Every structure is written in structure tokens, then in C-alpha cells.
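Peer 1: What follows is a predicted protein model with its sequence.
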Amino acid sequence: MSDEGYFGQYGGSYIPEILFNSQQQLIESFREAMADECFLQQVKSEMQNYSGRPTPLTYCGNLTQSVGGAQIYLKREDLNHSGAHKMNNVIGQGLLAKRMGKNRVIAETGAGQHGVATALVSARLGLECTIYMGAHDIKRQYPNVFWMKQLGATVVPVTTGSATLKDALDEAIRDWCTNYDNTHYLIGTSCGCEPFPEMVAGFQSVIGEEVKEQSIAQIGRYPDRIYACVGGGSNACGIFLPFVNSGTELVGVEAGGIGDGPGEHAKRFNTEQARFGIAQGYATRFLQDDQGQLQETQSISAGLDYVGVSPILADLEQQGKVRMTSARDTEVVEAFKLLMVNEGIVAALESSHAIAGGIREAASMKATDSIVINVSGRGDKDIFNVAKALNDVAFDDFIEDYLGEAAKS
């Protein structure tokens, strides 16, 4: 990374002048905090005693036998407090906000996992909390919205644009521009202006550091491949970065959606619809039309339904250090089911993209090979989307009966 926050040609800072002083304070405070052993120990303690780290590396014997080929292991970020990897970053940024004297945090969220994690840590640290979430995402991830509100967070529905993650991020930036004196923008992924990509990826790298130790202990060496789903890119950065140049192949799995046409997917790689661009405070690969306008996206998973990608991952892919592939919605649902019935693990639909990519390729690998798939979150939040995808009539009947009884009372 350069001194200006660039990763190759990606990253940097493209922000309104009004945010410059606030950004400089954040950069200085972050650098000081990362050099302070007391702060680092405080982060480690919260990760262990509040969130429950380290998360296990689980061998999946039944799934391995069902798929054939490589031995399959899962990094269980779904077992973090709040049910996702998001807690790693939120703990770090929450403590940093307190260190800077900020009494309010704002955040954007797609699947709602970052929103829940932010609301949890805000409650623990005594911070005022506002969450921006696309109206479309609120409908498909309402269980998470419910818990955010119960935790005392203000959830603001965003109805502009496609009413998804991209639009929630825009609104969060507008809030930051207005309330920068007392507010820290607790961004949820490794995107945005300097120092957010580096900061989020740094706090998330605990995932890969743990896998290094766990794979040596359980496999006897580093895995041959590591798979992670890629939306903005925080869980992928977290598990990939400690393994860059280690000899382990790193594979990101994007949202292939329902097709390859405009608005049918959320792929920023292996598609002619994505190209270099500048938006939302930084430079990276964005899905754009011929006029450079950001395109609509589609995914069964709200957390991958994003038009851009981490500048860190864009640079690593360009260097050939990360390989990008994708999984269609139908393949994701099948992978979700296969993991569930074989191992009793209910993964988030975001994570199920990584499952789909991993098991697809594991089948053609040798039995002496091993792969690790990052299960970035659990699937409780996806119950409505999964029931719809599986055409579960009984679930629909239950909802109808429940709403009918509620109306009577």
C-alpha cells in the first residue's frame, strides 16, 4: 500500500473537502492505535471474551465423501457472536471510535450482519448508533432489522436507487458529511477512502492468522486452496491476506446471480460490464454502463449485492495472487442444502457462494489435497429467502396463519 492509501491503481481518497479533517484525524488515530500494545490487547480481549474467538476449523468428513476429491475444512466465522465475521471489524472500530472521543457511530449494511454487530458493540460501549439499510434489503433480511432496533439502533430505510447496499453506503457518507464532529463512520467492508480498506482488512486478518495455526495443527501444512465469498470483500481479505505468497491458492467467489446480462449479477471480475472507476470515496472495479453510471446488481444474498469491490482484492487479482470465480443463485441454494444435510451446518447465503465454488472444484482435486472454505456467517437471517427458493409451502402457510392470528389479537 502507498502512503496515499493506494493498492496499485486502486484505493485512494476521493471525498468531499468537508470530510478532509475528519479523515486525517481517523488516519492519525488509527496509526497511533495500531502502534499501541494496550489498544491491541484490548481488541484481542474483546474478540476472545465477548465475541468468542478463536473460531474453529471444522473438518467435514461427510461432505468430503459426498463430493469426492479434496478434503474439505470450514473456517467457522458463523460461530462469532452475532453470527458472522463482521464482529471482528466492529470491535476494532468501536474501540477506535471511543479512543477518538466520538459518541456516535453510523454504518451501512446489506445482509444486516454488519448492522447487528454494530448495534451490539454500540450497546456494549455506550455509543449512539444509526444504521442505513436499503429498503429492498430490509424486506428480505427483516430478522436482523428487528434485532438492530431492539438493541437501540436507529434503522434508516434507504429508498433511492436500487434500495440495496450501494445506496445505503451513499446515505451513510452523506450523514458523515453532516455529523463528522461527533460521528465515526463504522464502515462494514474493506472499501471506501483511506484508511478504511486497510483498517477493515487488518482487523479481519485474525481469520487467516488463526487458519495458519489451525491448518498446521490439523492438516500438517497450509491448505492447497482457500475459498471465500466476495461482495465488498472484508471476509475474503481477512482470510486471504495472511496467505498471500504462501503457496496456497486463494479463490474468491462472487455473486453470479441469475445470468450474465446487465443487472443480473454482482460480478466485478470476469465480466465486460466491470471496469476501473471512482465512486463512493475510492477507486476500484465497478459495474458500469457505457456512460460510466453504476449498474444495478442482483444476488440471492443481500451481502454480495454490491456494485464495487475492495481495492485490495482488485489489486491482488490484477497481480494474479487471487483468482476470481462466481456461483449462480441456483448453485448457491444447492450448496446451502448439501452442507446442511451432510454436516448440520446452516451457512449464510453469502457464505454458500464460497461453499458452491469450493465443492465444485474440490470434486476434481486429489484426495490428498485439502481446501478451506470461509463460512463468513450463519443462515438464520436467510430463512425467508431460503424458504422462497425452496418453494416451502408449509412455511408460507405458517406465516399466513401467524399473521392472521396476530391480526385477530
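Peer 2: The structure has been received and is ready for your questions. Remember, it's a predicted structure, so these values are computed and weren't measured experimentally.

Peer 1: make it CA atoms for all contacts and neighbour counts henceforth
Peer 2: OK.

Peer 1: Give me the helices and strands touching the strand ranked longest in the chain, please.
Peer 2: In terms of residue count, the longest strand belonging to the chain (DSSP state E) is strand 249-257. Strand 249-257 is packed against strand 225-229, strand 323-328, helix 329-343, helix 349-362, with contacts defined by 3 or more C-alpha pairs under 8 Å, 6 or more residues apart in numbering; DSSP states H and E.

Peer 1: Included below, for side-by-side comparison, is a second structure:
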Amino acid sequence: MTQIDSPSVYRADEAGFFGEFGGAALPPFLAAPIAEVAAAYAEASQDPGYLEELQALLAKYVGRPSLLYFAENLTRRLGGAKVYLKREDLNHTGAHKINHCLGEALLAKRMGKTKLIAETGAGQHGVALATAAALLGLECEIHMGAIDVAKQHPNVVRMELLGAKVVSVDAGGRSLKEAVDSAFGVYAAAPEEYFFAIGSVVGPHPYPSMVRDFQSVVGREARAQILEAEGRLPDALVACVGGGSNAMGLFDAFLPDEDVRIIGVEPAGEGLDTDRHAATMTLGVPGMIHGMQTKVLLGSDGEPAPVHSIGSGIDYPGVGPQHAHLEQIGRAEYVTVTDAEALDAFQLLTRAEGIIPALESSHALAHVAKLAPTLPSDAVIIANLSGRGDKDVDFVADRLRSGAPATV
């Protein structure tokens, strides 16, 4: 996990804070096991043997480096800037999630744990963790909101085929937040057996930094690849943001390059004027969720609000604390895309390039479709294609048959 040199303003302090965001606000019964994870990761991240084993798996099992693809047809269709796609959809298991799942699973084995436990929204983190567990001989338990269990049935089947236990969560909004709550409850009862493998750059320290480090391979590769392809850095990076792991993975290597615009795209759902969105960066306020101080969407009762997105992996009422910090210091900007715009972008890329994107990634593509025509033809955009859309095709087909917008 060799890092691009990055000023300390882009790194957490010893307590896990990025400026005023982050930390580890935990009840006493969780403080000790999470501190154990922090100590184990601090040691492993300096161990050449651990890093070499992870790098070997990324190369020989995942298939890294992933392709940086010049989307020539899409570029021509949109007009303006050249559009490159970082093809995380080509990874084994079909998304960026495998990058950190292998790192976390190796860390769990190093710590003597026998079981992995995690939440999942779209199912990609669950599939990746179940895959890592099968490869490394660990048990695996995945908690998933009941809405997402129904919506992402193919990924549920994949997890079960890989040997994972899938727990459907019917509490509250029956989505990603409730899946996190449920998984944490089981973990708290037996932390000596379980390793909690958080699926994004969220949660208590060390997870926001640890998951970012595992995902930073995306940006390091993209930086080298665009220098080879274009002889210069891009004008803009674009990635979808829920918790924000794929985005931080792409952004991290470019943080010191202040001429590179960094744009996170979050879900406006059915509209920012409704309660059916997950636009945490846009409408959230500083608050606490899942052991971290960050931006949170709050309901009238002062608790995290029920949220919605057509992309199950980004319907989360919080966000990674590093994203909140990057916005606060002006290094990154955050915009929104509606369900309808994401669905249109899904179809646009499918028809223009023969690439079926995940609905989560389609949010980034929808913003690219707005941004590219405003830039000159010698400008360059890199969008993170964080996952493939196999999991979404039945849902999209049903939406289109029901008359959902299709303007491409």
C-alpha cells in the first residue's frame, strides 16, 4: 500500500480525526475490540510480509491493475472533454469492494479471528467478503436490509453459494443503516470470534483510514495510467458517494494535485425537496453515526433519517468523515444526481460503449454527462466505474417497463 506523499491535512490524526470529523465514539464493550483492530492494522500496514501477500492476491486473484478505458463513443456522444473510465467493474466479484475485503480478511486471520461479519447494501461488499472468506478459510455472516435482499436477489444467491450466512434485516427503514446496526449487535456479543469488516470509509477509527488505504490502489493505478495515456493529470475526477470508499480510493492519490478537481456525486433520489433521497453532503449536518463524527441526515426526532436511492449501495444517512473534511477545507466538491438521471446514465453507457454499469456508478456517469460538454475537447475526466450492473438488470428492466424516465 505504497502511498503518494500527501500533506497531513489529508490524513487523520492519532485519534482518527480528519479536522473535526472522525474519531471513535464507542460504548465501553466495543472500545476494546475496535482498539485491537486499530493496533493490528497499524502493525500489519508496516509488515512487508502482509503487504506482499495482499499485493499478490490483488494481482493474481483480483486481476489488478484494472483497466483505465478511454470511452471514445461516450466522449463523442457527449461532446467536450475526453472521458476515461477506471474499470473496477472488471475486478473479480465485479466491483471495487474486493480490494478492501481481501485486506480485512487477511488482517482477521492475522488476529486469529475465525469469522467475518459485515453489512451490505447493493450486495457487492457482501459478495466480495464472502469470496475472501471462502478463499482464506473463514466463516462469513452478512447482514442486509430486507428491501435490498429483495432488490439485489442475485447477489444474495451469490453470497449463499459462497458459503455465507445472509441475515435479512426488517427493522426501521430495512436498508443499509439498519444492516450496519444489526451486524454491530452480533459483533458486540462475540468480538473474540468475529472481525467486523466494515464495507466503506465509515465507522470508528481505524476503519475510515484503513479502508481508504486498501482502496487507494485505484487512484495510484489511475494516476500512473493517465500519465501514460495523456502525458498529464486529469482535469477532474468523478465518483459516486454513499459511504464513499470507491471515491476515496480514486481521490486519494490526487489529493496533493490541487489543479485536479475532485467531485463526489451523491443520490438526490426522488428529489431534494422530498424525504426520498440520501444527499448527506448536501443537506446533512454535523452529527454522530456508527461511532464517527461526520455529516448526517437527521429526521425530525434527531435520529438518522430514513433515506432512499435507486442505488442500494449508496442509500446511507451518513458519509465517510474524510469526505466531510475534504468538503470543509474546499478540496472536494459534492453534487447530486436523481434516480431518473442515474437510470438514464445507466442506459447511456450501456448503449454507447456496451458496458453495463452498476446503478451506484451510474450516478457518477450522470454527472459526467453534465460536466463533459462544459469543458474543452482537450480536457480529461476520469470517472470511477465502481461496479458492474449485472445485479441491477432485472430491477432496471422492471423500472423501464413501468414507465420510468428514459431520455437517452
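Peer 2: Here it is on my side, so go on. Computed from a predicted model, the values in this text were never measured in an experiment.

Peer 1: ok, and what's touching the longest strand of structure 1?
Peer 2: Strand 249-257 of structure 1 is touched from outside by 224-231, 236, 240, 243-244, 264-268, 298-301, 304-305, 321-329, 353-354, 357, with contacts defined as C-alpha atoms under 8 Å, 6 or more residues apart in numbering.

Peer 1: neighbours around the alignment partner in structure 1 of Leu375 of structure 2, how many?
Peer 2: In structure 1, Leu375 of structure 2 lines up with Met365, judged by TM-score structural alignment. By other C-alpha atoms under 10 Å, the residues close to Met365 of structure 1 number 17.

Peer 1: List the residues that contact Met365 of structure 1.
Peer 2: Residues in contact with Met365 of structure 1 (C-alpha under 8 Å, 6+ apart) are 69-70.

Peer 1: Next, it: secondary structure please.
Peer 2: Of the three states, Met365 of structure 1 takes coil under DSSP: H, G, I helix; E, B strand; the rest coil.

Peer 1: And it, how far from Ile278 of structure 1?
Peer 2: Taking C-alpha to C-alpha, to the nearest Å as the measure, Met365 of structure 1 falls 39 Å from Ile278 of structure 1.

Peer 1: Same question for Glu37 of structure 1.
Peer 2: Glu37 of structure 1 is 36 Å from Ile278 of structure 1, by C-alpha to C-alpha.

Peer 1: same question, Val121 of structure 1
Peer 2: Distance from Val121 of structure 1 to Ile278 of structure 1, by C-alpha to C-alpha: 31 Å.

Peer 1: quick one: which of the two has more around it?
Peer 2: Ranked by neighbour count (other C-alpha under 10 Å), Val121 of structure 1 and Ile278 place Val121 first, with 22 against 18.

Peer 1: The longest strand of structure 1 against structure 2, how far on average?
Peer 2: Taken over the aligned residues, the distance from strand 249-257 of structure 1 to structure 2 averages 0.5 Å (mean C-alpha distance after the TM-score superposition for structure 1).

Peer 1: what stretch of structure 2 does that strand fall on?
Peer 2: Aligned by TM-score structural alignment, strand 249-257 of structure 1 falls on residues 261-269 of structure 2.

Peer 1: Just the buried residues out of the contacts of strand 249-257 of structure 1, in ChimeraX syntax.
Peer 2: A single ChimeraX command is used to select the members of the contacts of strand 249-257 of structure 1 judged buried by 16 or more other C-alpha atoms under 10 Å:
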select :224,225,226,227,228,229,230,231,236,240,243,264,265,266,267,268,298,299,300,301,304,305,321,322,323,324,325,326,327,328,329,353,354,357
